[in-house]
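Peer 1: Turn this into a structure:
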Amino acid sequence: MDADTDELLRLAFAQAPANLANVAITRMRAEVGGESSRGISYELLLPDGNVRTWLLDTVLPRLVDYLESIGAKLPRCGGVFLSVFSGDTLHFIHARDVIALLSGWSGLSSDELKRRYGPR
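Peer 2: Now for the predicted structure:
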């Protein structure tokens, strides 16, 4: 595992075996959402290499657009978590933590991310 992948996956607040993904994601939706709502899972399958480039070039624009479009406004990204598949493990990471990491990697603030990648 490269350093960028390790840095991302260290943000996980929970893990599960990937072969139990459906059950685990359903459980996380209930836990993250709380009593009055259900959390939203944004699922990713990490590539074997060039993780930082892939996250910044491919995932970040789409994730920001998605979050802003559903009303999970940056930087808090309320109720959204990423279900990140890496090998045989599923890692659950709050969207706010992924946005903070990618904001740091890109050098762009949350406001700049919204301007560049948010809905038009």
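
Peer 1: drop to CA atoms for contacts and neighbour counts, all remaining ones
Peer 2: Will do.

Peer 1: Can you tell me the centre-most residue of the chain?
Peer 2: Centroid-nearest residue in the chain: residue 82, 3.6 Å away (criterion: CA atoms, centre = their mean).

Peer 1: helix/strand/coil for it?
Peer 2: State at residue 82, reduced to three classes by DSSP: H, G, I helix; E, B strand; the rest coil: strand.

Peer 1: Another sequence for comparison is provided below:
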Amino acid sequence: MSDTDTFLRLAFAQSPAAEANAAMARIREEQGDAKSYEFVLPDKEVRAFLLERTLPRLVDYLESVGARLPGCGGVFLSVFAGDTLHFLHARDAVSLLSEWSGLSLDELKRRYGPNRT
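Peer 2: Reported below is the predicted structural model:
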């Protein structure tokens, strides 16, 4: 299974990308007025993109808005891949990326959180 498939398999819902605004509004409401963290998944080198570019920014964002690891409450990811929008719980994505990176959740917070040490 490709890294893209492994990552997107975490999705709890999908929508055509052309209907992104309505779909995100629906998911926000269904998730109790949750926040959406959005990005476009590249066609190539997905694991490197997720670990080097997305993970540091995502951890910083989550910790900054009070959606603390490991639960990441109140945040879901809206991931555009091709013509489909995939919705993932932030906690599931962070868990997988933690595993891929070999870093514990505590180490992710230390390295990438707003209070970096």
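
Peer 1: before we move on, the earlier item: tell me the contacts of the residue nearest to the centre of structure 1?
Peer 2: Neighbouring residues of residue 82 of structure 1 by CA atoms under 8 Å, 6 or more residues apart in numbering: 41-44, 91-95.

Peer 1: next one: residue 28 of structure 2
Peer 2: 34-36.

Peer 1: Residue 45 of structure 2: neighbour count?
Peer 2: When neighbours are counted by other CA atoms under 10 Å, residue 45 of structure 2 registers 11.

Peer 1: Counterpart of it over in structure 1?
Peer 2: Aligned by TM-score structural alignment, residue 45 of structure 2 pairs with residue 50 of structure 1.

Peer 1: and what of residue 64 of structure 2?
Peer 2: Residue 64 of structure 2 maps onto residue 69 of structure 1 when the alignment is built from TM-score structural alignment.

Peer 1: Which residue is the nearest non-sequential neighbour of its match?
Peer 2: Closest residue to residue 69 of structure 1 apart from its sequence neighbours, by CA to CA, 6 or more residues apart in numbering: residue 119 at 6.3 Å.

Peer 1: before we move on, back to that, would you agree the match of residue 64 of structure 2 is in contact with residue 120?
Peer 2: No - between residue 69 of structure 1 and residue 120 there is no contact under CA atoms under 8 Å: 9.7 Å.

Peer 1: Between the two, which is the more surrounded one?
Peer 2: The neighbour count for residue 69 of structure 1 versus residue 120, taken as other CA under 10 Å, is higher for residue 69 (13 against 8).

Peer 1: Reduced to three states, what does the match of residue 64 of structure 2 come out as?
Peer 2: Going by three-state DSSP, the secondary structure assigned to residue 69 of structure 1 is helix.

Peer 1: With residue 53 of structure 1 instead?
Peer 2: Using three-state DSSP, the structure places residue 53 of structure 1 in helix.

Peer 1: Return the residues in contact with it.
Peer 2: By CA under 8 Å, 6+ apart, no residues touch residue 53 of structure 1.
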